[in-house]
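Chemist: Turn this into a structure:
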Amino acid sequence: MNSINPNPNHSLSDSLLSALESLTEGLTLYDKDDRFVFANRKYREWRSDIADVLAPGIPFETILRTGVERKLYRDAIGQEEAWIRSRIERHRSADGKFEVALSDGRWLQVTEQKTDDGGIVTLYNDITDWKQTEEYLRDSEARYRTLFDSAPVILFTKNRDGVYTSANAETLEYWKPLNPIGFTDAELLEPIIAADLRRNDLKVIETGQELVLEENFITLQGNRVVLSRKVPLRNAAGAIIGVMGISVDITDRKQVEVELQHAKEAAEAASRAKSQFLANMSHELRTPLNAIIGYSEILLEEADELELDRFQPDLDKIQTAGRHLLNIISDVLDLSKIEAGKIDLYLETIDIQEMIQNIITTIRPVAEKNGNILQIECDNHIGSMRTDSTKTRQVLFNLLSNAGKFCEQGIITLSATKDQEWVTFKVIDTGIGMTTEQIDSLFQPFTQADATTTRRFGGTGLGLTISQYFCRMMGGEIAVDSEPGRGSTFTVRLPAQGVDAPPGTKGIDAARSRAPAAPGDGKNTVLVIDDDPATQDLLRRYLSKEGFQVYTTTNGEEGLDLAKMLKPVAITLDVLMPGMDGWTVLTRLKADSDLADIPVIVLTIINDKNLGYTLGASDYLTKPIQRKRLIALLKKYRASRMPACLVVEDETPMRDMMRRTLQKEGWQIIEAVNGLEALQRLSETRPDLILLDLMMPEMDGFQFVAELRQNEAWRTIPVVVVTALDLTRADRAKLVGYVKHILQKGAYSREELLNEVRNLITESVK
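Modeler: Below you'll find the model as predicted:
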């Protein structure tokens, strides 16, 4: 085809020929008899596979059949004749555009048109790239549709008017039996819900920012909640044309959340009920235990004085059983407070050797009960440490008690060493020892080495759990090393300077919370303010035996009046009393300039020294009363004088026991049965000391302390709280600065009570 115009019946000008040859499209020309006339350069390049038959005068059908025979047309393969007939028919009609797929993968767009003389001119465009793009888009659309429909979430699009334009299978299932496509939310849902949805859509469209939120639906399946993520839907130009939503039905999850919230609230209510129950049980159990332990101490002492030896074994059993029960109650309450995160850290600077001596004095009978020898290894100049004295003592008491229990005819050693940062205590015994497996479960609640141990030695299995918690709370640790048959070594390491209270606890500085010691007026009277008759009787008997003159009252008001009248050397004050509580009594005592110097010993079941000291109590003893400690306190306040002690206690036996105990120590006792009566006693005479129960009718110990605060004449009277109440942080706050000591009823002996009183009086004299 060197000649582009071989047919003498047709002629093309040079300029036209040049134009046709320069076209970017392919071009062919057939005459009215459908014989080949001309093909331009582009066509010849594209169709080089049939160039050998493109000769002038060759019929269109011949050229077409050559291409089919050479399998150049993809759609003709397998249906050659039918395809040839269809193609010839279309060629001769020359009525528009169509596409031809070549076997080599190319696509041509064919446009045929008749000429004025009956011939046919054809234009060819290579549309391979466009067809590939089209195929890619179809595949992409198919993949998108597959993902769209198979996604296990709700997917939809809306236009700017809020009309649903597409929805996947999950969405259609959600709306069943309705089909949202072509409708707005206003046409499908309740007006309020539809308005909320439309407002959210418009926010996305107007701001161009995605929005994640929870939305409510009311469908035929009921009320539903979905978590939706809505994003702006844009066209190719980037203009926002609507919104696309992706939603997950979270109705079931929300229901679970509601149920969990209800369960949480129920659990919290149960926890509060448990805490309240334990607090009530603390009072209800410790109060009678106080009487049991206190009177057994008095009977033991009287039996010894009267040489009634046959009663002593039984009385020993009563006292031992009472203290054992008290220890169990205390352990359970401590564990409950640990679980509730309500344990307070109370830091003070203590003399290490003095603490160890006090511990040994108390623990020696227990440690040596099984024929053991108790040894102490402690440098006389070991110095002091800053710690929570009560918790440190409790840890060492527990370890020494366990050593005495699990060791027979052996040696128990308590050692203490100190370096710049740590104080290390070791309790070493030559007892039964433990295996590695037993050690692994040693610090679990209600767990002992094994069932045999529990049956043989008894105990709740709580002591070491509580000890470990206390050590960690104080910034230290407890470790054990043991070998079966050779004994055990428990090592306690505590910071020498103390640590800040850990999260969930409150640390209170003892040095800032104790009330100053106050001078007395030389009387030997103790006023007992406690609404528990048993406590009053016990205190009366305790103190009377020690030479104190005991006055008791069951309410704070009477206690205050008695204090004014008697000016006792000390007052014991219960916290929980009807009318005016112990706190109020303590406050009013410290607020009265005539009574403020009288030491007040808070005697209560509330185990919260901090509050007592805050309010100005001179000492704080928790019920059941430790008789020795109370007597010691009162003797300390009285010293060589004949001091007066106001005992504010509503229980007659307790008040009488305290009176008898202190009177024997030379105290003049003023009694009040509650805060109101205690206030009346204070108005009549000013005691040197107040022993205060907290739980009393009419006016409890808290109210009594508060009243003391208001009276400048009473503000400096030492107050010792003696109570069976388990003090909260709020309770302690009412006592700090006004209570010298807090004694837990039943948790101290007669001697300890008297020692506390003596010490307070000694301070008063100084």
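Chemist: hey, let's count contacts and neighbours off CA atoms from now on
Modeler: Noted.
Chemist: what about the helices in the stretch 101-250 of the chain?
Modeler: With DSSP state H, counting those that start in this stretch, the ranges of helices along the stretch 101-250 of the chain come out as 128-150, 169-175, 185-188, 191-207.
Chemist: Tell me the helix or strand right after the helix or strand residue 611 falls within.
Modeler: Here residue 611 sits within helix 609-614, counting by DSSP states H and E. The C-terminal neighbour of helix 609-614 among helices and strands, as given by DSSP H and E, is strand 619-624.
Chemist: got the angle for the helix or strand following that next one vs strand 619-624?
Modeler: The helix or strand immediately downstream of strand 619-624 is helix 627-638, counting by DSSP H and E. On the basis of axes from the mean of the first three to the mean of the last three CA atoms, to 10 degrees, helix 627-638 is oriented at 160 degrees to strand 619-624.
Chemist: In the protein, where's the longest helix?
Modeler: helix 251-305 (DSSP state H).
Chemist: here's the other one to compare against:
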Amino acid sequence: MKQSGTEARNGGWSLVWLSNANLPLLMFLASLVVGLVAVQFSQLQHKQNLQHQRLQTTQAMHAVREDIETDVNRMVRTLAEMTAALRESPDMTQAEFTAHATRLRQGDPRIVNFAAAPDLKVSMIHPIEGNEAVLGLDYREKPSQLPGVLETIALNDINILGPIDLVQGNVASILRQPVMLYGPDGSGELWGIVSLVLDHTIAFQLADYGELLAEYDVAVIGAASQEGERRLLFGNAAPEELRDPVLLTFDFPNGTWDLLATPHGGWTPNAVFTPDNMLIIAISAGILGALWYILYLDRQRQVAQRRMVSAIEALDGGFAMYDADDRLIACNSGFLDMYDRCRDIIRPGVRFEDIVRYGISRQQYPDAIGREQAFLRERMELHRTGNCDLEQKLSNGRCYHVSERSSDDGLLVGLRVDITELKAAQEAAEAADQAKTNFMNVLSHELRTPLTVILGHSRLGASFSKMPKAQKVLAAIQRTEVDGLAEEVASLYDDLGERMRKIDQSGTYLLSLINDMLDFSKLSSGSLSIDPDEFDAANLVELVTAQLAPMAEQKGLALTASTEPARVLADSRRCQQILINLIGNALKFSTCGTVSVTAEMRGRMLDIAVSDEGPGIPDDELSRIFEPFHQVDSTATRRAGGTGLGLAIARQLAEMQGGALSATSVYGQGSRFVLSLPLAAEKPATLRLVS
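Modeler: Just a heads-up that it's a prediction; the model follows:
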């Protein structure tokens, strides 16, 4: 598949080995590997479980074996004591034998009987009851028992034989020992045989293995008979039913028993739905799910990368991205077209500084010609901030806006937008604005000069009757003695003065409008200057209120000021202009009540408040009263007139002095405007306000 230009320049972002064609094969191989690992792990886990299970079974059976060995060995010692008694008293009577047997048996139900057979013929037994048939038994005449007796005599030691079936249906073993009589010379002579019958069934019942047999299947088998058969002595399972049992051997005198055991029901099989296998299946499924999810995310990442490449290529501008080491990661074709003289060096891994240096050497940047090192230093300083905006002219004659931003992970993204036409339009607009400013300045000058002359002559005309020439004319008329002529001339002078005063009022209003237009033009062009200095705000308030007192008297309003000396750092002339505007507005829009001026210190600022009891300002208009040319649409506003520039100029003048101008109002009750000015460095210790 053919890569796009951006992908090729950036080393090919897509992973070929994870293409759509290879993904199913990869997932099959991954599933196979995970499955094999899961099976192997399952078998290993099952083997460990079996080992643990065998260990537990072996430990439990060791306790059983120790109990059985202890009981059998006690029977061996009991038989040895009886043998010793017969060796000491070979002529022992039945009564004496019974006494010894009773003492040794101690009522133990596991001992079925004791029997003594001098010369291999049973002549003494205990208990006699139930064993009468045994008395008189001659072993020589019993082919089934004679081999065992002869084996015991040959061993000259205790021999354990069995198992045998008792009449009661129980299983038992016979412990036999030859009784040898030794002469002074150490030679021995066989006296006979003494035997003890041990009931294994009762012994197993007395051991109370109920809880153990609930957990394990146990079989204890005796030594092999002459026919090679090994029979079950006791237990809860047949030996042939036990699969791969734990094997423990009993080591008795001249006899060997085996203990076979498995957990009840057999060893735990490695079934599919065991807890361990379910855990393995769950883990395997989780791994496969994670692999699928990782591949899905990678697929989404590839799609997102392709979309990002398409989006970057679709940008109508230049795009470049740099890593934390300031090396190029990616760029689009628009970037290459802009920096055409640097195209040979622009590739992933190249440092931004190297690209700039190469461009300087190829005269890519017209502004760098003749000041190469300074240009490089300034450009790198801006670039290293990670947050810069600048305008850059290139050798193709175009002008670009360069915007660079850094991300949290150290990447830096740069965007270049062609602003050549916008720049030309901006320069044309600035030229037009400058032409407008120049026109306004010329116009204002041309208007103010004749208007000043008109105002001067109108003010003189207002006092026309007091001029010397007018006085001479009036005196001459009075001398003519024409009735009523002097009064008519005096009335004419008064009418002429009143007209001149109206001309003066209109001219003054027109001059204020021209001044507002001129100030606004200067503010818009940034040519209005502020001359801050320390002055007493109380004196300024007193001066302005005195200046506007006639206006208040003319409208029948009370104008009050409550301040104390407080020095501020501001332009007194501009502050006077602001206060005249605020107090003048309050007087113009109020028809009754009081206009008050107060001052209050707030931290390092002095707040001068102008309050009135006029019509107030609606809430929806309050936020717009400081906008240029905006006027509240009301009858009172239209009656008062104005351009709507006064408050806009006042706020800008306040902010240029480090202060502020704000307003609050309650419609129908009045308004309050607050002018905030910075206090001078040395201020009085306290400022007490007097209402």
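Chemist: So after superposing, what's the score?
Modeler: The TM-score (TM-score structural alignment, normalised by the length of structure 2) is 0.37; 305 aligned residues with a CA RMSD of 5.1 Å.
Chemist: what about stretch 471-487 of structure 2, how long is it end to end?
Modeler: 13 Å (CA to CA, to the nearest Å).
Chemist: and what of stretch 366-376 of structure 1?
Modeler: From its first residue to its last, stretch 366-376 of structure 1 covers 15 Å (CA to CA).
Chemist: ditto for stretch 525-538 of structure 1
Modeler: Criterion CA to CA; first-to-last residue distance in stretch 525-538 of structure 1 is 16 Å.
Chemist: didn't residue 675 of structure 2 look like it was pressed against residue 607?
Modeler: Yes - counting by CA atoms under 8 Å, residue 607 is a contact partner of residue 675 of structure 2 at 5.6 Å.
Chemist: now the helices for the stretch 601-750 of structure 1?
Modeler: 609-614, 627-638, 652-663, 676-684, 701-710, 729-735, 750-765.
Chemist: Which elements pack onto the first one?
Modeler: Put plainly, it is helix 609-614 of structure 1. helix 510-513, strand 619-624, helix 729-735, strand 736-737, strand 741-745 (3 or more CA pairs under 8 Å, 6 or more residues apart in numbering; DSSP states H and E).
Chemist: So which of the ones you listed is nearest residue 563 of structure 1?
Modeler: Taking CA to CA, strand 619-624 is the member of these nearest to residue 563 of structure 1, at 17.1 Å.
Chemist: What helices and strands are in contact with the closest one?
Modeler: Packed against strand 619-624 of structure 1, as judged by 3+ CA pairs under 8 Å, 6+ apart, are the following elements: helix 251-305, strand 600-603, helix 609-614, strand 720-723, strand 741-745.
Chemist: give me that answer again for 6 Å
Modeler: The criterion is 3 or more CA pairs under 6 Å, 6 or more residues apart in numbering; DSSP states H and E, and the helices and strands that strand 619-624 of structure 1 contacts are strand 600-603, strand 720-723, strand 741-745.
Chemist: Serialize those to CSV and add fields for mean neighbour count and distance to residue 559 of structure 1.
Modeler: Formatted as CSV, these follow (neighbours: other CA atoms under 10 Å; distance: least, CA to CA, whole Å):
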stretch, mean neighbour count, distance to residue 559 of structure 1
strand 600-603, 54, 11
strand 720-723, 50, 13
strand 741-745, 39, 18
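Chemist: For residue 471 of structure 1, find the nearest of those.
Modeler: Closest approach to residue 471 of structure 1 among those (CA to CA): strand 741-745, 21.8 Å.
Chemist: who does the closest one touch, helix- and strand-wise?
Modeler: For strand 741-745 of structure 1, the elements it packs on are strand 600-603, strand 619-624, strand 720-723, judged by 3+ CA pairs under 6 Å, 6+ apart.
Chemist: Quick one: closest of those to residue 339 of structure 1.
Modeler: Of all those, strand 619-624 comes closest under CA to CA, at 21.8 Å.
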